[in-house]
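Asker: Dropping a prediction and its sequence here:
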Amino acid sequence: MGASQIETERLILRQWSDADIMPWAAMNADPLVREYFTEILNYEQSARSLGSFRSELDERGWGWWAVEIAETGQFVGFAGLDVVDDGLPFKGVEVGWRLAREAWGHGYATEAGHACLDYGFDVLRLDEILALTAVGNVRSRAVMHRLGMTYDPADDFTDPDVPGGHAVLYRSRSARMR
């Protein structure tokens, strides 16, 4: 099928390249970037995840895209859509993002998130898209609010991949479903 590419005003969400491995591994070694995960990833783990993202994009045409700044070509992280992991108390497709620390505070996560939601609703024709994070991840929760996603405390759940296990779920419904 081949990976799709999404362009926004300032960003390009694209297939991963070999040149992305070093900045991706550096992001995954940054304790602040990985603050709401149970572990920091080493180079080999980062390389495996990049390979997995690349394969899924090639197979499905969508998934976790590499994010670069359109004007400079600088890799700044990832954003995309993926099927919710097995073992969680809900099913569906989630939207997500993770950016290098130097890319924080510029609105890139919100811009990429909007593009991913549009892709999920307009191209994939999804009825609902989910977002999940650690309860304390205030920055990601703020992005979810800016994306117009809704939060219901009754949807809180235990996620073994976040420190302390306490996670929150946000939802966005297609305009077709409202």
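Answerer: Nice, thanks for sending it over.
Asker: contacts and neighbour counts: CA atoms only from here.
Answerer: Will do.
Asker: Just the buried positions in the longest helix along the chain, please.
Answerer: Longest helix of the chain, by residue count under DSSP state H: helix 43-60. For helix 43-60, the neighbour count (16 or more other Cα atoms under 10 Å) marks 43, 46-47, 49-51, 53-58 as buried.
Asker: Using CSV, lay out these together with distance to residue 31.
Answerer: Shown next, in CSV, are the buried residues of helix 43-60 (distance: Cα to Cα, whole Å):
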residue, distance to residue 31
43, 14
46, 14
47, 18
49, 18
50, 19
51, 22
53, 22
54, 24
55, 27
56, 27
57, 27
58, 30
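Asker: Put this next to the previous one:
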Amino acid sequence: MTVLHTARLRLEPISEAHYQRMRVMNSDPEVMTYLNAGQPEPEEKTRMAVERTKQRWAEWGYSWWALIRLDDGVLVGMACLQHLDGDKNQPHEIGWRLARAGWGQGYASEAASAIVAHAFDVVKAPEVVAVAHPDNAASIKVMTRLGMQYQGRGVHYGLESVVYRLPRP
């Protein structure tokens, strides 16, 4: 399993060690505004996500990383490389979720840039996509900062979404 590094973050594969901080983040209604239909995630769903993530790391060689701030070791969010809608036949997707303590500090862009480089340089993905709730201006801003282009709308993970795409250079 691959650990990635940026100027301010260590991206480590999600494991049980990250569960408690994930639980706090996923139960925050503000964090979940555009996810899970705006509802805090039940404890069991977070536990299942940790297990699913470990299985995908074993099967695919990539999945979700914990975003650990280098200066104090705090988990400020999560970010991923996975297949859209969890379907191996779909394009590679990048995504992120930040705890409120990580909002507005550029961590999503920093982590996403590292994951895009990994997707293209190591995984050899032909493209990456990202999806977000149409009202999630912060995530859409990250997508455009990465150079992703708007592709339209669709339903992903059971939610109306905007879809952005970045082809491999």
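Answerer: The structure has been received and is ready for your questions. These figures come from a predicted structure and were not determined experimentally.
Asker: circling back to that earlier point, can you name every helix or strand that the longest helix of the first structure contacts?
Answerer: helix 21-28, strand 64-69 (3 or more Cα pairs under 8 Å, 6 or more residues apart in numbering; DSSP states H and E).
Asker: In the second structure, what stretch matches the longest one?
Answerer: The reference is to helix 21-28 of the first structure. Using TM-score structural alignment, helix 21-28 of the first structure lines up with residues 19-26 of the second structure.
Asker: With the first structure overlaid, how far apart is that stretch on average?
Answerer: Using mean Cα distance after the TM-score superposition for the first structure, stretch 19-26 of the second structure ends up 0.9 Å from its aligned counterpart in the first structure, as a mean over the superposed pairs.
Asker: starting at the chain centroid, how far to that stretch?
Answerer: Chain-centre distance of stretch 19-26 of the second structure: 15 Å, with Cα atoms, centre = their mean, to the nearest Å.
Asker: I would like the residues contacting it, please.
Answerer: 31-32, 40-41, 43, 46-47, 50, 75, 77, 98-100 (Cα atoms under 8 Å, 6 or more residues apart in numbering).
Asker: so which of those residues would you say is closest to residue 155 of the second structure?
Answerer: residue 32 (17.6 Å; Cα to Cα).
Asker: Let me know the secondary structure of that closest one.
Answerer: Following DSSP: H, G, I helix; E, B strand; the rest coil, we place residue 32 of the second structure in the coil state.
Asker: for the second structure, what spans make up the strands?
Answerer: 4-5, 9-13, 64-69, 75-83, 92-98, 127-132, 149-156, 159-167 (DSSP state E).
Asker: For the third one, which helices and strands make contact with it?
Answerer: With contacts defined as 3+ Cα pairs under 8 Å, 6+ apart, the secondary structure elements packing on strand 64-69 of the second structure are strand 9-13, strand 75-83.
Asker: and it, how far from the first structure on average?
Answerer: Looks like 0.9 Å for strand 64-69 of the second structure (mean Cα distance after the TM-score superposition for the first structure).
Asker: gap between the counterpart of residue 124 of the first structure in the second structure and residue 25 of the second structure?
Answerer: Aligned counterpart of residue 124 of the first structure in the second structure: residue 123 (TM-score structural alignment). Residue 123 of the second structure sits 29 Å away from residue 25 of the second structure, going by Cα to Cα, to the nearest Å.
Asker: who's more crowded, these two?
Answerer: residue 25 (25 against 15; other Cα atoms under 10 Å).
Asker: how close does the more buried one sit to residue 94 of the second structure?
Answerer: For residue 25 of the second structure relative to residue 94 of the second structure (Cα to Cα), the value is 19 Å.
Asker: How about residue 33 of the second structure?
Answerer: Distance, residue 33 of the second structure to residue 94 of the second structure, using Cα to Cα: 19 Å.
Asker: which of these two has more neighbours?
Answerer: Ranked by neighbour count (other Cα under 10 Å), residue 33 of the second structure and residue 94 place residue 94 first, with 25 against 15.
Asker: How much space separates that one from residue 8 of the second structure?
Answerer: 19 Å.
Asker: again, but for residue 123 of the second structure
Answerer: Distance from residue 123 of the second structure to residue 8 of the second structure, counting by Cα to Cα: 23 Å.
Asker: Can you get me a residue count around the residue lying closest to residue 162 of the first structure once chain neighbours are set aside?
Answerer: For residue 162 of the first structure, ignoring the flanking residues on the chain, the nearest one in space by Cα to Cα, 6 or more residues apart in numbering is residue 37 at 4.8 Å. Residues lying near residue 37 of the first structure (other Cα under 10 Å) number 18.
Asker: circling back to that earlier point, with distance to residue 107 of the second structure as extra columns, can I get the strands of the second structure in JSON lines?
Answerer: Below are the strands of the second structure laid out as JSON lines (distance: least, Cα to Cα, whole Å):
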{"stretch": "strand 4-5", "distance to residue 107 of the second structure": "12"}
{"stretch": "strand 9-13", "distance to residue 107 of the second structure": "8"}
{"stretch": "strand 64-69", "distance to residue 107 of the second structure": "8"}
{"stretch": "strand 75-83", "distance to residue 107 of the second structure": "8"}
{"stretch": "strand 92-98", "distance to residue 107 of the second structure": "8"}
{"stretch": "strand 127-132", "distance to residue 107 of the second structure": "16"}
{"stretch": "strand 149-156", "distance to residue 107 of the second structure": "21"}
{"stretch": "strand 159-167", "distance to residue 107 of the second structure": "19"}
